[in-house]
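In: Predicted structure and sequence below. I'll ask about it afterward.
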Amino acid sequence: MSELANELLELHVQHEMATLTPDNFLAWLSDETTPVLDALSHIPLNQLLSEEQLNQIIHDQVVSHPIPGAIAEIAGDAATFLFKSDPHLDSRLKDIMTAKQFQGFVSKILELETQRHQIIHQIIDLPVYRSLISNVVYKAITRYLYEDNMLSKHVPGVSSMLKMSRNVMNKAAPKISGAMEESVKTYISNNLSLFQQESKTYLMESLSSEDLESSIMDFWDEVEDKTLRELQEGMDSIDLSEFVVLGYEFWLEFRESDYFAHCYQSVVHFLYQRYGDEPLATLFEDLEITEETVIERAQRLAPQLLTTLSNSGLLEAVIRRRLASFYESDVFKHQLSA
């Protein structure tokens, strides 16, 4: 590069560095924001970026972009740090959500009556519910027979005699006692469908939305003053880290699913249906993107960022490399020699 080209490059670099001081940059941004936003506001969204291009960006950055394994480790360690911190442990549930907010969520969920009935049907049809109700009914029948029936309560000596008889049978004739218990279990098994149906009918007809809301809010009253230290008792940081890893592994598979693709593509399609042919001014207005918000964000970040880059020498090095390509170009040499 000629001596004159070097001198011009140096002057140009220093000019750009002077322009990129925090005060000068913010002044320049204030002058340029209005005309730039005004120009952009007249351009329709689909001319700036097509629906297909936005879908491809999401796919590249969210779906196919590799996620470092360290992300899960960092997230787990950060969660553990929060999990053990005193401000977290000493916070009460009502410091995080008010009773009014909680009740709002409960009320809205309870409005979904059809879904609530479906959940009741599905829960009661689960094998674990069949096992639960069988055990409860069995214990209730045997307890009634041996302890709580009217005869044993009101006739002196009957209760003791029944208990003694049961003990004698268990020792002397276990098969007889076992046969009786088996008979009770068989009766329960044969009537399980009836028990299940009665359970469904009772829950759907007897538990109104008001009853459920009252019960849930009673539960809230019991726990809202408890600290997170009390509520997370029995769960340690290892459990939390394992949940983070499970969430990370789930996301790796979920983001490649057809369902997730349908989700983001549907959202993008909706966005372009609403805003695609509209000038960007409409989107800016709905998202409250104004000249003031742009400048306010820049005032937060630019001074520290520009000062750090300048003091490190990185900013000048970037500017010098960028400008040098022009001063070394054949076009500049040709003009210089003309």
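Out: Received, thanks. Numbering: from 1, shown residues only.
In: Please make it C-alpha for all contacts and neighbour counts, starting now.
Out: Will do.
In: could you say which helix or strand contains D239?
Out: Using DSSP states H and E, D239 sits in helix 237-254.
In: ugh, typo on my part, it should be A179
Out: Once you assign secondary structure using DSSP H and E, A179 falls within helix 174-190.
In: Mind giving me the packing neighbours of that helix?
Out: helix 127-143, helix 158-172 (3 or more C-alpha pairs under 8 Å, 6 or more residues apart in numbering; DSSP states H and E).
In: buried set for stretch 227-236?
Out: 227-229 (16 or more other C-alpha atoms under 10 Å).
In: ah, wrong one, I meant stretch 108-128
Out: 110, 121, 124.
In: for the second one, what are its contacts?
Out: Read it as H121. K200 (C-alpha atoms under 8 Å, 6 or more residues apart in numbering).
In: okay, now the one to match up with it:
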Amino acid sequence: MSGMSSDAADLAARLLDAHVDYERRRLTDPVAFAALVEEEITAFLDAADQLPLEDAVSRDLVKAVARKYAIAFPVDGAIPGLVGTVASRIYEYSTGDDTRLGDVLERRRYEELAAGVAELGLSRRMLKRVLDSPATEDACVEAIQRAVDSSRMPGPVATVVDSMVERVARHCARTVLAANRAEADHLVLDAAREVWLAGADQSVGDVRDVLSSSDVEDAVVLVFEFWRTFRETPFFRAILDEGVDEVFDTYGATSLSDLLDELGVGRDDLVEEAMRFGPPVIARIDADGFVEAALRRRLSPFYTSAEFAALVGR
């Protein structure tokens, strides 16, 4: 309080104490905090009604933030380890659970999901591509050839047998694949139903029969390694920018309050979450003296400023 008279400095100290005490009570008293939450959220939404997204923030700024956290933000250190630890814990919990798979997902819901997946154009196109692939035909032929062991036959006979088996197998493979091509969606549905019938009575804990803890760890490593390289490609940067552009093209002229409504977040939701987290968190840090210290740190510069000294006449 350099430059102030002793009376002005004393007034500044008393006003600071009163101001800190007032603001602290507003934060720590449940009734006062509830009123503060209602007041601030109402004021924010009133302003948000008149503020379109594109006026509140530019798409270039959003792209910069998206690039930072999706591309430049490191995924090393504790993050992969934490994901792996969480996955392992969920796996350990699942392997000890005796809940039936049929109780987790009803058969009717499962079949609706399977039918939806089978009817997707993507599913049909992918299965058609597999059935049309020369590699699929070759795999079928090789499987049949392996079943016919000609190694114990005389050389000339073995050559003839192998040739004949290949021709017959290739013809049969083409016939079978062509016949199933038109029923691709039924193949998916039938396979899904078989999976359900085979596993509906099993418990969630039986997942260890098909998925081991090492499989979980390997999957985590594979996902992170893929993400680490994929996010650095020009293609990923381009689709990230396209995603931001689409949001602004669609919602740029939409007010922030309407945008929140589109996202399913209303005034009552904001108030509810503020009251859920605010009081317990503030009470905890107030017990350590953090609230008063923070308020005093933010308010004291004004009461020691030249502006305040000018107001009270030094």
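Out: That came through, no problem. Every value quoted in this text rests on a predicted model; they were computed, and no experiment measured them.
In: Any chance you could compute the TM-score here?
Out: The TM-score (TM-score structural alignment, normalised by the length of the second structure) is 0.85; 306 aligned residues with a C-alpha RMSD of 2.8 Å.
In: Generate a markdown table for the buried residues of stretch 227-236 of the first structure, with secondary structure and distance to D236 of the first structure as supplementary columns.
Out: What follows is those, written out as a markdown table (DSSP: H, G, I helix; E, B strand; the rest coil; distance: C-alpha to C-alpha, whole Å):
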| residue | secondary structure | distance to D236 of the first structure |
| --- | --- | --- |
| T227 | strand | 16 |
| L228 | helix | 12 |
| R229 | helix | 11 |
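In: if we can go back for a sec, could you dump the helices and strands packed on helix 174-190 of the first structure into TSV and include distance to H12 of the first structure?
Out: Shown next, in TSV, are these (distance: least, C-alpha to C-alpha, whole Å):
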stretch	distance to H12 of the first structure
helix 127-143	77
helix 158-172	103
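In: looking at the ones you listed, which is closest to R255 of the first structure?
Out: Counting by C-alpha to C-alpha, R255 of the first structure lies closest to helix 127-143 out of these; the figure is 32.6 Å.
In: So which elements touch the closest one?
Out: helix 174-190, helix 192-206.
In: ok but S300 of the second structure is inside a helix, no?
Out: Yes: under DSSP: H, G, I helix; E, B strand; the rest coil, S300 of the second structure sits within a helix.
In: what's the counterpart of it in the first structure?
Out: Counting by TM-score structural alignment, S300 of the second structure corresponds to A324 in the first structure.
In: again, but for T175 of the second structure
Out: Aligned partner of T175 of the second structure by TM-score structural alignment: E198.
In: Near that match, how many other residues are there?
Out: 12 (other C-alpha atoms under 10 Å).
In: What residues of stretch 62-75 of the first structure count as buried?
Out: In stretch 62-75 of the first structure, counting by 16+ other C-alpha under 10 Å, buried: 63, 72.
In: now stretch 26-46 of the first structure
Out: 26, 29-30, 33, 37, 40-41, 44-46.
In: Where in the second structure does that stretch align, residue-wise?
Out: Residue span in the second structure matched to stretch 26-46 of the first structure, by TM-score structural alignment: 34-54.
In: The aligned residue in the second structure for L9 of the first structure: helix or strand, and which one exactly?
Out: Here L9 of the first structure is matched to L16 in the second structure, going by TM-score structural alignment. Here L16 of the second structure sits within helix 6-28, counting by DSSP H and E.
In: Run through who's touching that helix.
Out: So helix 6-28 of the second structure is contacted by 1, 32-33, 36, 279, 282-283, 286, 291-292, 295-296, 299-300, 303-304, 309, 312-314 (C-alpha under 8 Å, 6+ apart).
In: One more pass at 6 Å, please.
Out: 32-33, 295, 303, 314 (C-alpha atoms under 6 Å, 6 or more residues apart in numbering).
In: Which SSE is immediately downstream of it?
Out: helix 30-48.
In: and the angle for that following helix with helix 6-28?
Out: For helix 30-48 of the second structure against helix 6-28, the angle by axes from the mean of the first three to the mean of the last three C-alpha atoms, to 10 degrees is 90 degrees.
In: Which elements pack onto helix 30-48 of the second structure?
Out: When contacts are defined as 3 or more C-alpha pairs under 6 Å, 6 or more residues apart in numbering; DSSP states H and E, helix 30-48 of the second structure packs onto helix 6-28, helix 256-262.
In: again, 8 Å this time
Out: Counting contacts by 3+ C-alpha pairs under 8 Å, 6+ apart, helix 30-48 of the second structure is packed against helix 6-28, helix 256-262, helix 267-287.
In: Would you mark the buried spots in the first one?
Out: Looking back up the chat, that one is helix 6-28 of the second structure. Applying 16+ other C-alpha under 10 Å to helix 6-28 of the second structure flags 8-9, 12-13, 16, 19-20, 24, 26-28 as buried.
In: can you redo these as TSV with distance to R152 of the second structure?
Out: Below are the buried residues of helix 6-28 of the second structure laid out as TSV (distance: C-alpha to C-alpha, whole Å):
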residue	distance to R152 of the second structure
A8	111
A9	108
A12	105
A13	104
L16	100
H19	99
V20	96
R24	92
R26	92
L27	89
T28	89
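In: Leaving out sequence neighbours, find the closest residue to the residue mapped onto L252 of the first structure from the second structure.
Out: The alignment partner of L252 of the first structure in the second structure, by TM-score structural alignment, is R228. Using C-alpha to C-alpha, 6 or more residues apart in numbering and skipping residues adjacent in sequence, the residue nearest R228 of the second structure is V75, 7.4 Å away.
In: Let me know the secondary structure of that neighbour.
Out: Per three-state DSSP, V75 of the second structure ends up coil.
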